[in-house]
Each structure stands twice: as structure tokens, then as C-alpha cells.
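Asks: Sequence and predicted structure, then a few things I'm wondering about:
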Amino acid sequence: MGGLRRFLRAYYAYVFLFDFMLAYAIYTALFELEGIAVGEIGVLLAFWSASAIVLEMPSGALSDHFDRRVLLVLAPLLKALTFVCWGVANGNFWLYGLGFLFWSAGQALQSGTREALLYERLAAEGRSDDFDKVLGRDAAAEGLGIGAGALVGGFVAQLNMDWAVWLSIPPLLVGAVLALALRDNRPMRGGEGDETPATYLSHFADAFGEFRRHADLRFVTVYMAVGLITFELLEEFDQLYYLAVSVPIWAWGVLAGTVELFYAYASVAAHRLSGRPWLAWALPLLGGALLIAASFGNNQWYVLLLELAYVAIAPVAVLAEARFHRIMDGRSRATTTSALVAAENVAGIAATLLFGFIAQWLGILPAYGWAGVVMIPVAIWVFVGQRRGMRAID
């Protein structure tokens, strides 16, 4: 038990530090101030998402085939190179793009790897039933890292934007050191209960086999990639919403930090809501209603409705991810998880382009309202799926 506690302390610290980036608060604004046009920024963001899709499953297969700890050490080091590129870019479009490529590579190495390692460690300790509880704390650590980075980064950037970029590197270096304590406890690289030697390419076949065998796995994947991803992509546009309702710039970091704090609490408490599958459609519907209400904003107080929409969705995001891992029964857990992340990225690109088009055509506030309306068919689909025996959450 003591070994598991030490593992979890190192794990949560690693997750926090991986996203404790001061540059989160200002990087798109920095690009524009250094001469990158808004259209070029859009290209950079699209390249970021596209490179993440390409790298996600190959990195998951690496994780299933080699020592997961090695990949978790390399991931923050690659992400640190992002801020080295940006720190010396001085308006060079290609260096910003290279930085995004390093970010995608680092993110891909740790995304499926992290959750697979966590589930396997709990299963080895006979604690797999606690996965949703621990995964909620994982999401909380990530959210707190993002929020704290944005909060501190906003104040640092007020003094000097370049400092916010360079000071994003030390937390990643500390995270790489912490990853040395995250031992991969698999007895063999072949995987969970399968004595057949695995090859690198066989992990792709294993992952697709998981989706072919388990209808529930497909159901949860679509639920997360089509329904829940909407709320994640909207955060990329929140600064435009803040401008539309006249939130002062100094308060942007405070808002980001505060909403991540409440999101973290909702994630930690998510396991207490297990056993209520109706929440899988009710909470997205509530989040959608809050988005619609926020779209009528004509003063700063409407931003509270927007932030509540993000908090409302936190519990089902955790519970759906936990169910995804419980359904899996194969040896290529990281590759299968990476397939989920890749699906989320594909859906995210399509949704971002659509949202951007609506925002340009109707305005940023109506676009948030239409994003909320999308939750109505999502809720109906989940409700009908549950009547047919499918479950998005336990």
C-alpha cells in the first residue's frame, strides 16, 4: 500500500507539472504581437492538431511495446523543446510550427501511456475498482496545472511575455525527473494475460480488435469524441468571448485559474456519481443549456454561465474515460487509448472549423449558443443508446 501511495504522489505531481505552463496564458497573443497574422495562427493550430493525430497511435504502440517509464521521461523533455523554439523564434513562422510539432510529440508519448500505466498499477494492487476515483484526481491534477500556469503566466506576462515562455521549461524538466519513479510493472512486454510475443505492429491490430469486439467501447468513444469534445474546443475561443462581454484582460488568467479549480473539484468528486448512467445525457444537456444562456451575454456576469458549463461536464468526462478502460481486455491498452485520443482530435478539428465559420458568420456569442444546441441531439442519442443496453458511464 505504501508503494502505491508513493507512486500516486509522483504520478499526480508529474501530471500537474506537465501542464504547468506559464505560456498557456499568452501564446496566441504572443504570436500576433511578433508579427504572425491571425490566418497564420489558424494554420499553426490546425497543424498542431493534425500532427497530434498522426503521432498518437504510433506513440501508443511504442508504449505497449517498450518500457512506459522511458516514454514518460521523454515526453516532458520533448514538450520543453516547444518553448525553446518559441523563445528564439522572434516572429519566425516555421519555428513556431516546429514548437507545435515538439508539443504534439510530447503529448502523444504521455497521453495513452499515462492512463495505461495508472490502470495497470491499480489492477496489480487489486484496486482497479478505484480507477474512476483515481482518474478523477488525475484530471484534477491536470486542470490545476493548467489553471495555475495560466494564472501565474498572466502576471508574469504583464511584466515580460518572453519570461512566460522561458519559465515554462523548468517544470517540465522536474517532471522528467519525477517520471523515473513511475515504474512500469508489466511482467512482460507481451501484455496482459497473453503469452504470445507481441510485435510493434501487432499492437495496432490489437487496438482495432478491441473496437471490433466491444460495441460499448465504440459507444463511449463516439460519446467522448463527438459530444464531450465540444466543451474542450470551446476553451480555445474563450478569450474572444471575454472580449465580447467586456471582461478586462487582467482578469483572463484569474478566470482560467478559477474555472480549473472548480473543474478539478468536480473531477475529484466524479466517482461519487457512479451508478447513475442517466447523467451521461443529463449533464451534457445542462452544459448545453448553460452555453445557450451564456450566448445572450451583454455584460461580464454572463461569463459565469460559460464557466459553469465546463464544470458541469467534468464528472461525466472522468466517468466515461474510466468506463473506456474497464471495457478493454487486451494487451495493447496504450494503443487503444491513443486511438480514442486520435478520434477526439479528428472530431476536434472538424468542430473547430465549423465553430470558427459560425463565429465569423453570426458572431462569437451566437456561435456559443449553437454549440449548446448541439447537445440536444447528443443527449437524445445517449438516452436512446442506454435504452438499447449501451452505457457511456458506469
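Replies: Received, thanks. Residues are numbered from 1 along each chain as shown.
Asks: all contacts plus neighbour counts: C-alpha atoms, from now on.
Replies: OK.
Asks: Now name the helix or strand holding Phe16.
Replies: Per DSSP states H and E, Phe16 falls inside helix 2-18.
Asks: And for Ala351?
Replies: Going by DSSP H and E, Ala351 is in helix 333-362.
Asks: Would you confirm that Trp281 contacts Ala379?
Replies: Yes. Between Trp281 and Ala379 there is a contact at 4.4 Å, judged by C-alpha atoms under 8 Å.
Asks: Please work out which residues outside whichever helix or strand comes after the helix holding Phe16 touch it.
Replies: Next along the chain after helix 2-18, taking DSSP H and E as the criterion, comes helix 27-33. With contact meaning C-alpha atoms under 8 Å, 6 or more residues apart in numbering, helix 27-33 is reached by 38, 41, 91, 161, 165.
Asks: Helix or strand next in line after helix 27-33, which one?
Replies: Sequence order places helix 38-65 as the next helix or strand after helix 27-33, per DSSP H and E.
Asks: other SSEs contacting the following helix or strand past that next one?
Replies: Using DSSP H and E, the helix or strand that follows helix 38-65 in sequence is helix 68-89. With contacts taken as 3 or more C-alpha pairs under 8 Å, 6 or more residues apart in numbering; DSSP states H and E, helix 68-89 sits against helix 93-124, helix 161-166, helix 169-178.
Asks: Spatially central residue for the protein, please.
Replies: For the chain, the residue nearest the mean C-alpha position is Glu232 (7.7 Å; C-alpha atoms, centre = their mean).
Asks: Of the contacts of helix 27-33, grab the buried ones for ChimeraX.
Replies: Buried subset of the contacts of helix 27-33, written as a ChimeraX selection, criterion 16 or more other C-alpha atoms under 10 Å:
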select :41,91,161,165
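Asks: one more structure, for comparison:
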Amino acid sequence: MESIFHATSVLFEIPSGLLADRFSYKSNLYLSRLASILSCILMLAGQGNFWIYALAMIPNALAYNFDSGTATAMLYDSAVEGGLKEHFLKISSFISGVAEATISLGTVLAGFFVHGYLHVTYYIMIGLSLLVMLLISFLKEPQRQHQKAEVLTMGKIIGTVRLEFKNRPSLFVWMIIFQIVGVLMCMFYFYYQKELPELASWQISAVMLAGSGFNILAVALASRIGKSWPSLKLFPLMAAATGAVFILSMLGTPLVYILVYLLSNTLYALYQPVFSNDLQEYLPSPVRATMLSVNSMLFSLSMIVIFPITGWLIDSLGFRMTFISLGVFLLLLTPFLQQALKRVARGLRHSPEKIS
């Protein structure tokens, strides 16, 4: 079912961004919640039927697609329109912190519903989606976006995106580098739980809750660090630090694995808002959601390739040796990463001016 989710996500990531740029940000946000409600209804109607559950993954992925890039693009354009562009990193970091806090709350509540009451979570999701649709109705569409959407066609949007990447190839290279290396930095999160079979489900939830707490601190620090360190200089340091943390896996104890998870997850959470803030400055408002969707699609494609390779390495070399090797690889990659991102920085400086 996960493969259905990711395949749908890859196929519809860019089209969903096109819809946001062609019509409005709010329309995409409404579609996201409607798709989420449909997915929940199918899950409730499944009654153990695998094919209905598999079908539910399609609107579930669409819900992610319609929101992915759109919410961030709308937030940035709203900040620019409101004269708060310089505070965007602080605003986005705060929102990321709120998201982490709600994830923490969901992790705790999940422990109460997982045994015998799982269906209740879908009713809760439907209710929250309806509430969110009400809140979306109170949002103000950024005026610049509203004016542009009336004159742009799908063809013009695609042409503009192609022209942007042609004129700024460094922008596309930047996205590719971040997403590929970023996926490598995330890999421990997806596999570490299998190495902790002795922990009860509530203990795993407690670890994830602690991880959310660390992430909240990380995104709070991001708004400060991003003012002094541009993402192009910060990223190699984050990759090297993650590599050093992965090498701790050589100790091979559950406590160390938990520590590696907490630290590697925190480092990624720290960098993400800084990258998002810097990237936004180079994206034209009329095609902002589409270009952010391209960025998200690169993450999905990287995940599709790297995730199974990591699983194969774990089966072949073992968990500990795989992440020791990955840690060494990230450390060795760091100087090359620094040089590559210096070239990206030069390319961006020589390209057309930043978007205001």
C-alpha cells in the first residue's frame, strides 16, 4: 500500500502545483481536505478488504499532493504582501514547531486508540478536515497570486518553470543535491525501530515523543541560525554531523540507536526551514507552488531509489555496518558537497535577481 501512496504522489505532485498556480492556493487546500475525507471514508468502509484499503491510498496521497508546496507558497506570498518577508523564516519555523507539537500529541493519543479503537481515528480525521475547511474559508488569497492566476494558462506555467530552470540551472542542481543527501540523512528514522524489538509500543511512542520535542527545539533554533548561516553553507555541516552521528551505530546498543535517531532527526529538522526560506527567495510567485512541487517530487524520487537500496544493504551487511558505512560516506562526501554548493551559490549570484 505504501508503494501505491508513493507512486500516486510522484505522478500527481507537479500537476497539483500547476492547479494551485493556475487557479488559487485556497482551492488546492480545499481539495486536500476533501481527498483526506474520501480516504478516511474508504478506510472505514474497507472492513478488512485489502483492495479498498489500497484504493484509499490514492486519495490519501492526493491529499498530501494538494497541500505539499501550496501551503508554503501561500504563506510566503502572504508574508511578502504583508511586508513580513524578512520574518518568513521565523514564521515558518514557528509553524513547523506547532506541527511537531501536534505530531507529539497525535503520537500520545495513538497509544490509546491503536488497540480496538483504530476506526475512531478516521472519524477524528474527518472532523478535523471539516474544521480545517472552515478555517481555510477565512484565509485571504495573496493579491499578487490572485491577479496572476487569472491570466496564466497551464501551458504558460509549464513554459515559465522550464525557462526558470533553463536560466537558473543552479537552482535545479541545488534542489537535487538537497533532496538526495537529505534522504540519506533521513534513512535511520525508517529502519531503527526494527532494532528495538524489546521495547514495548508505549516505549517506542515515548521515543518518538522525545524526537518531536527535539525537533521543536531544532526549528526554534533554525530561525536564529538561518539569519547568520545561509543554507548553502550550513548544509555540508549538517551532512557531516549526521555522518558522525551514524558512525555511533558501531556501539550497537538500543540506547545508542535511540540517541542516533534523536540527533539525526534533529539535524534534519534544523536545516529544513533554513533551506525552505532561502529557496523561496528564488521562486517567482506565479509558479511558486509548481516549483515547490518539483522540489517535493525530487524528494519522492530520491526516496523511491534510496529506500530499497538501504533495505538491501541492511539485509546484506546488517543494520550496524550499513549505517556505519553511510556515516563514513556522508563524511567523505562533505568536501565535495561544499565545492558543489559553492558553485551553486556562484550560479545563483550570476542568475537573475532574487524574487521579491
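Replies: In hand now; what should we look at? The shown structure was predicted, so the numbers you read here are calculated from the model rather than taken from an experiment.
Asks: which of the residues in stretch 340-353 of structure 1 are buried?
Replies: 340-349, 351-352.
Asks: Would you mind finding the match for Ser212 of structure 2 in structure 1?
Replies: Under the alignment (TM-score structural alignment), Ser212 of structure 2 pairs with Glu260 in structure 1.
Asks: What is the burial count for its match?
Replies: Glu260 of structure 1: 25 surrounding residues under other C-alpha atoms under 10 Å.
Asks: Report the next helix or strand after whatever helix or strand it lives in in sequence order.
Replies: Glu260 of structure 1 is part of helix 252-268, with elements assigned from DSSP H and E. For helix 252-268 of structure 1, the succeeding helix or strand toward the C-terminus, using DSSP H and E, is helix 279-294.
Asks: so that next one aligns onto which residues of structure 2?
Replies: Per the alignment by TM-score structural alignment, helix 279-294 of structure 1 matches residues 234-249 in structure 2.
Asks: just how off-centre is the matching stretch within its chain?
Replies: 19 Å (C-alpha atoms, centre = their mean, to the nearest Å).
Asks: returning to that earlier point: buried residues in the helix holding Phe16 of structure 1, which are they?
Replies: Buried, per 16+ other C-alpha under 10 Å, within helix 2-18 of structure 1: 7-8, 10-18.
Asks: so what secondary structure elements neighbour that helix?
Replies: helix 131-159, helix 169-178.
Asks: any idea which helix or strand comes after the shortest one?
Replies: Scanning forward in sequence from helix 169-178 of structure 1, with DSSP H and E defining helices and strands, the next element found is helix 202-213.
Asks: count of residues packed around Arg288 of structure 2?
Replies: 27.
Asks: For the closest residue to it other than its chain neighbours, give me its contacts.
Replies: Spatial nearest neighbour of Arg288 of structure 2, excluding adjacent residues (C-alpha to C-alpha, 6 or more residues apart in numbering): Ala73 at 6.0 Å. By C-alpha under 8 Å, 6+ apart, Ala73 of structure 2 lies in contact with 280, 285, 288-289, 292.
Asks: cool, Phe237 of structure 1 as well?
Replies: Phe237 of structure 1 makes contact with no residue under the criterion C-alpha under 8 Å, 6+ apart.
Asks: what do we get in structure 2 for it?
Replies: When structure 2 is aligned by TM-score structural alignment, Phe237 of structure 1 is paired with Tyr191.
Asks: Quick check: which of the helices and strands packed on helix 68-89 of structure 1 is nearest to Phe383 of structure 1?
Replies: Of all the helices and strands packed on helix 68-89 of structure 1, helix 93-124 sits nearest to Phe383 of structure 1, with 27.8 Å by C-alpha to C-alpha.
Asks: which element is Gly126 of structure 1 on?
Replies: Assigned by DSSP H and E, Gly126 of structure 1 belongs to neither a helix nor a strand.
Asks: let me redo that: Val274 of structure 2
Replies: Using DSSP H and E, Val274 of structure 2 falls within helix 254-280.
Asks: That helix vs structure 1, mean deviation?
Replies: Superposing on structure 1 and averaging over aligned pairs (mean C-alpha distance after the TM-score superposition for structure 1), helix 254-280 of structure 2 comes out at 1.7 Å.
Asks: What residues sit buried inside that helix?
Replies: For helix 254-280 of structure 2, a neighbour-count test (16+ other C-alpha under 10 Å) marks 254, 256-280 as buried.
Asks: related to what we said a few turns ago, mind giving me the packing neighbours of the following helix or strand past the helix holding Ala351 of structure 1?
Replies: Counting by DSSP H and E, the next helix or strand C-terminal to helix 333-362 of structure 1 is helix 364-373. On a contact count with 3+ C-alpha pairs under 8 Å, 6+ apart, helix 364-373 of structure 1 meets helix 238-244, helix 279-294, helix 333-362.
Asks: Let's see that with 6 Å instead.
Replies: Here helix 364-373 of structure 1 touches helix 279-294, going by 3 or more C-alpha pairs under 6 Å, 6 or more residues apart in numbering; DSSP states H and E.
Asks: hmm, who's touching the helix it packs on?
Replies: Taking contacts as C-alpha atoms under 6 Å, 6 or more residues apart in numbering, the residues outside helix 279-294 of structure 1 that touch it are 302, 305-306, 309, 312-313, 368-369, 372, 375, 379, 382.
Asks: got these as TSV, with distance to Gly190 of structure 1 columns?
Replies: Supplementary listing: the contacts of helix 279-294 of structure 1 in TSV, determined by distance: C-alpha to C-alpha, whole Å:
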residue	distance to Gly190 of structure 1
Tyr302	53
Leu305	48
Leu306	46
Ala309	42
Ala312	40
Ile313	36
Tyr368	46
Gly369	48
Gly372	44
Met375	41
Ala379	39
Val382	36
